[in-house]
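1. After the sequence you'll find the predicted model.
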Amino acid sequence: MPKLLSIFRIVALLEGVSYILLLFIATPIKYFGNDPTYVKWLGMPHGLLFIAYIVIAVLISSDMKWNNRTFWTVLIASIIPFGTFYVDKKFLAKKDA
């Protein structure tokens, strides 16, 4: 379990960073600069990280003994900018020590 939790923390960090880059850098460049290159470069890695985040969250939820509220908070955090950083600090960091 600790190994999967460590992997989840890394995936959460990478997913959060990729989401922020996609939202605040790549998308404005696409629409204001007429250059979709960065969205194409960041879109696929972000999508894969998002799927990995969801799958691993489902896998570790019972071992982490998350109630329904915590489980849904962890999942919903993946669609909110900076949400995965909150999840790491609030629910994961103290368990991975």
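-> Arrived safely.
2. C-alpha from now on. contacts and neighbour counts both.
-> OK.
3. so Ser78 makes contact with Phe85?
-> No: if you go by Cα atoms under 8 Å, Ser78 and Phe85 don't touch, sitting 9.4 Å apart.
4. joint contacts of these two?
-> Gly16 (Cα atoms under 8 Å, 6 or more residues apart in numbering).
5. ok, which stretches of this structure are helices?
-> 2-21, 27-32, 37-61, 68-77, 83-87 (DSSP state H).
6. Please identify the deepest-packed of those.
-> helix 83-87 (a mean of 21; mean count of other Cα atoms under 10 Å).
7. Report all helices and strands that that helix contacts.
-> helix 2-21, helix 68-77 (3 or more Cα pairs under 8 Å, 6 or more residues apart in numbering; DSSP states H and E).
8. Below is structure B, check it against A:
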Amino acid sequence: MSQTNTARQFHWIGYAEGISLLVLLIIAMPLKYLAGIPEVVLYTGWIHGLLFITYLLLSLAMYRLQQWSWQLLLASWVAAFLPLGTFYFDRYLRKR
């Protein structure tokens, strides 16, 4: 995988992971607890989990291919755990 393709994939997966978390928190969880539709969280959570794991794996690829420092790798992982974190981290990378 080339550096450019990996960086592009990391960018898009970061956005998809961030959006999936927002959908899970803002739409799926209220539907589960307020409307009694638990299936929404099951499917949305599954999709978010796949995107989350993909984001972490792509950050490892970026660490290796783009020669990130371990601090930048750690920052990408912390961003993955914070709501809106992947958006802020992507913005930081683009300004770098």
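-> Received, thanks. Since we're looking at a predicted model, the values are computed, not measured.
9. re earlier: which one of the helices of the first structure lies nearest to Lys95 of the first structure?
-> Taking Cα to Cα, helix 2-21 is the member of these nearest to Lys95 of the first structure, at 8.3 Å.
10. Just the residues contacting that closest one, thanks.
-> 42, 45-46, 49-50, 52-53, 56-57, 60, 78, 81-85, 88, 92, 96.
11. so Leu24 of the second structure touches Thr44, yeah?
-> Yes: applying Cα under 8 Å, one finds Leu24 of the second structure in contact with Thr44, separated by 6.0 Å.
12. Just give me the match in the first structure for Ser20 of the second structure.
-> Applying TM-score structural alignment, one finds that Ser20 of the second structure aligns to Ser18 in the first structure.
13. ok, now Leu31 of the second structure?
-> In the first structure, Leu31 of the second structure lands on Ile29 (TM-score structural alignment).
14. same deal with Arg8 of the second structure?
-> Aligned partner of Arg8 of the second structure by TM-score structural alignment: Ser6.
15. separation between that match and Ala93 of the first structure?
-> 9 Å (Cα to Cα, to the nearest Å).
16. got it, and Ile10 of the first structure?
-> Counting by Cα to Cα, the gap from Ile10 of the first structure to Ala93 of the first structure is 11 Å.
17. Over to Pro28 of the first structure?
-> 33 Å.
18. now do Thr27 of the first structure
-> 31 Å.
19. Nearest the middle, which residue of the second structure would you pick?
-> Glu17 (3.3 Å; Cα atoms, centre = their mean).
20. average distance between stretch 44-51 of the second structure and the first structure?
-> Mean deviation of stretch 44-51 of the second structure relative to the first structure after superposition (mean Cα distance after the TM-score superposition for the first structure): 0.9 Å.
21. which one is whatever residue of the second structure lines up with Tyr38 of the first structure nearest to, not counting chain neighbours?
-> When the second structure is aligned by TM-score structural alignment, Tyr38 of the first structure is paired with Val40. The shortest distance from Val40 of the second structure to any non-neighbouring residue, by Cα to Cα, 6 or more residues apart in numbering, is to Ala28 (5.4 Å).
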